[in-house]
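1. turn this into a model:
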Amino acid sequence: MLAYQFPGQGAQSAGFLHRLPQHPVVTATLDEASQVLGTDVLTLDTPDALRSTVAVQVGLVVAGVATARVLADAQLSPDISAGLSVGAYAAAVSCGALAFPDALRMVHKRAELMETAYPSGYGLAAISGLTERQLETLAANQTKDGLPQVYVGNVNAPRQIVMAGADAALDALIERALAAGARKATRLAVSVPSHCELLGDAADALIDYARNVPFQAPHSVYVGNRGGRPLHTADAIRDDLATNMRYTVRWFDALTVMLEMGAQVVVEAPPGQVLTDIVRDQWPQTKALALSSISPDQWVATVRRRLGPVSGER
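-> The predicted structure is shown next:
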């Protein structure tokens, strides 16, 4: 079985849209996105543009959908799709639950709400080497010391956790985590406190917006963020996308489900390869591939080779 995973905010790098394959399907996808949004999407991946949450989130969805379409053009389509945070929108398009133009408009709205709620002073920190429970204890202790509350934003692996909150509180937590034995603790290139109650009001506004967005039942499996479980109805996927900014992303649970369902090859859309590294670290027997790490003209051949005697074609 073939599974796709789509990265979230923090994976972006300058020029990532320009590094997509020189392929007619990519050109058509970029043109479609530009028309829907009323702007040239190839202006969204400059260093200046990437300071904007809107530019980053929209760009990631464009890259994810363009990637899925390149593979679909070669008759490769996923049995399972999942995306971390905003990557879930590309996953919803990939499995047929959401049309690309609607995904673009909803992500643009999502990013605007997040950026407006917290234009500065907040963000995320990734901490490796401590468990969720250990970090919750450290966060609770520093809240008792008078610092703002810090929240568990993502559980990417049992000892790879992303925390969300105010800058000063995150910086203090990084110091405490390193002192407590964390292998690594660093701030991410994200300027909003994603996946916690700080975005509750923004999530409520996106829920209202999403009521008028058409969703369909997926034609292949979609694995959600909030519960890390397969979702089979249009309404369930709408709710997952509209609310995921408010709740912890259970990415490790999502990956576990994908593999339990039989995923043998897990392909990560560009940019980056953090999600691939998680799979390789936690499930070394699984064939995990980050497309950003290979030449675009080798994407199709490499995926087919990893699938082996099972063609993966439909």
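2. only C-alpha atoms from now on, for both contacts and neighbour counts.
-> OK.
3. count the neighbours of the nearest residue to residue 53 once chain neighbours are set aside for me.
-> What sits nearest to residue 53 in space, not counting adjacent residues and going by C-alpha to C-alpha, 6 or more residues apart in numbering, is residue 111, at 5.8 Å. Residues near residue 111, counting by other C-alpha atoms under 10 Å, number 23.
4. and residue 111, how far is that from residue 104?
-> Separation of residue 111 from residue 104 (C-alpha to C-alpha, to the nearest Å): 11 Å.
5. and if you look at residue 301?
-> Remark: distance between residue 301 and residue 104 (C-alpha to C-alpha) = 29 Å.
6. out of these two, which sits in the busier spot?
-> A direct count of neighbours by other C-alpha under 10 Å for residue 301 and residue 104 places residue 104 higher, at 23 against 12.
7. what helices or strands is the helix or strand hosting that one leaning on?
-> Residue 104 is part of helix 100-117 when elements are defined by DSSP states H and E. Judged by 3 or more C-alpha pairs under 8 Å, 6 or more residues apart in numbering; DSSP states H and E, helix 100-117 is in contact with helix 24-37, helix 53-73, helix 87-94, helix 200-210.
8. now the second one, please; I'll put the structures next to each other:
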Amino acid sequence: MSKAYVFPGQGAQFVGMGKDLYDNSPLAKDLFEKANDILGFRITDVMFNGTDEDLKQTKVTQPAIFLHSVILAKVLGDDFKPDMVAGHSLGELSALVANGTLNFEDGLKLVSQRALAMQKACEAEPSTMAAILGLEDNVVEEVCASIDGIVVAANYNCPGQLVISGAVPAVDAACEKLTEAGAKRALKLPVGGAFHSPLMEPARAELAAAIEATTFNQPACPVYQNVTASAVTDPNEIKKNLVAQLTAPVRWTQTMNQMIADGASSVTEVGPGKVLQGLFKKVDRAFPTESAALETA
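-> I've put the predicted structure just below:
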């Protein structure tokens, strides 16, 4: 019986996120205030009382989701006992704090640097992402390979749902061709740029230096990383995979299958939303899933 804990990525944010933690836990309040100091602005004001638009800024969104997830895990205390962890894209950094690979402060600094580096890369060239529904992964991969320009498979979310990423003209051309190939939908996403594609190379190079300068500890349990979709415990290997993550695809379908194959008996989603639980249900409808919750009674 192995308990898996998973951590969501960008897109799970909502106004008011984390306020119950702040109001009901002195530990959470202390960590949120520490985060305000580290970031140099009161992210709690945006999280608790901002607008949807405020919260959509990459420099806010990524730290906000990280803080919600990591602080919730810390508040759970002895109830938080993972045998394995994983996180979707940004969520991988939350998972690495949760399993002790990174400390809270270093994790938040890396998330902030990651967000700013990605924002810069997004502004360098018009780029986007699109969700492709209802096709086999190999069909999507083949169509992307046939397009002139940069467009790649970026997020393997679950069977029949793959997100592509790249330059705007190439993504548009791929969407048209994929619709002709029988995709149920080819839906452009409201994102700032081509995450997990070669267009993130400037961000990868910038983040690599920060990751190399950060201490990575021996984790308390394995992390299933996006790049490999397999269990990793060696801190140097974790570093290498985290550097590669910005330009490599998120192999989430493969990660879920591997966690289940390795004995995961249930999964708990830690952070805002229930997206990852839904993806596990697409792999196995009967697989037990739940949200982590703060006990305030």
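9. picking up where we left off before, residue 13 of structure 1: which of the helices and strands packed on helix 100-117 of structure 1 is closest?
-> Nearest to residue 13 of structure 1 among these is helix 53-73; the distance by C-alpha to C-alpha comes to 9.2 Å.
10. map residue 55 of structure 1 across to structure 2 for me.
-> Counting by TM-score structural alignment, residue 55 of structure 1 corresponds to residue 60 in structure 2.
11. test my guess that that match contacts residue 43.
-> Yes. Look at residue 60 of structure 2 against residue 43 with C-alpha atoms under 8 Å: they come within range, at 7.0 Å.
12. so what's residue 112 of structure 1 up against?
-> 53, 54 (C-alpha atoms under 8 Å, 6 or more residues apart in numbering).
13. so the residue nearest to residue 53 of structure 1 touches residue 54, yeah?
-> Yes. Using C-alpha under 8 Å, residue 111 of structure 1 makes contact with residue 54 at a distance of 4.8 Å.
14. thought residue 183 of structure 2 was touching residue 137?
-> No. Assessed by C-alpha under 8 Å, residue 183 of structure 2 is found out of contact with residue 137, at 11.1 Å.
15. secondary structure class for residue 213 of structure 1?
-> Secondary structure, DSSP: H, G, I helix; E, B strand; the rest coil: residue 213 of structure 1 is coil.
16. tally of neighbours for the closest residue to it other than its chain neighbours?
-> By the measure of C-alpha to C-alpha, 6+ apart, the closest residue to residue 213 of structure 1 outside its immediate chain neighbours is residue 102, 6.8 Å from it. For residue 102 of structure 1, the neighbour count with other C-alpha under 10 Å is 17.
17. separation between the nearest residue to residue 150 of structure 2 once chain neighbours are set aside and residue 216 of structure 2?
-> With C-alpha to C-alpha, 6+ apart as the criterion, residue 150 of structure 2 has its nearest non-adjacent residue at 5.2 Å, and that residue is residue 166. In this view, residue 166 of structure 2 and residue 216 of structure 2 are 31 Å apart by C-alpha to C-alpha.
18. ok, now which ones touch the equivalent of residue 37 of structure 1 over in structure 2?
-> Taking TM-score structural alignment, the alignment pairs residue 37 of structure 1 with residue 39 from structure 2. Residue 39 of structure 2 makes contact with 109, 112 under the criterion C-alpha under 8 Å, 6+ apart.
19. can we see that at 10 Å?
-> Contact analysis of residue 39 of structure 2 by C-alpha atoms under 10 Å, 6 or more residues apart in numbering lists 59, 60, 63, 108, 109, 112.
20. ok, residue 132 of structure 2 next?
-> 140, 153, 160-164, 174-175, 178-179, 183-188.
21. under the alignment, what does it map to in structure 1?
-> By TM-score structural alignment, residue 132 of structure 2 lines up with residue 127.
22. that match - that's part of a helix, no?
-> No. Under three-state DSSP, residue 127 of structure 1 sits outside any helix and is assigned strand.
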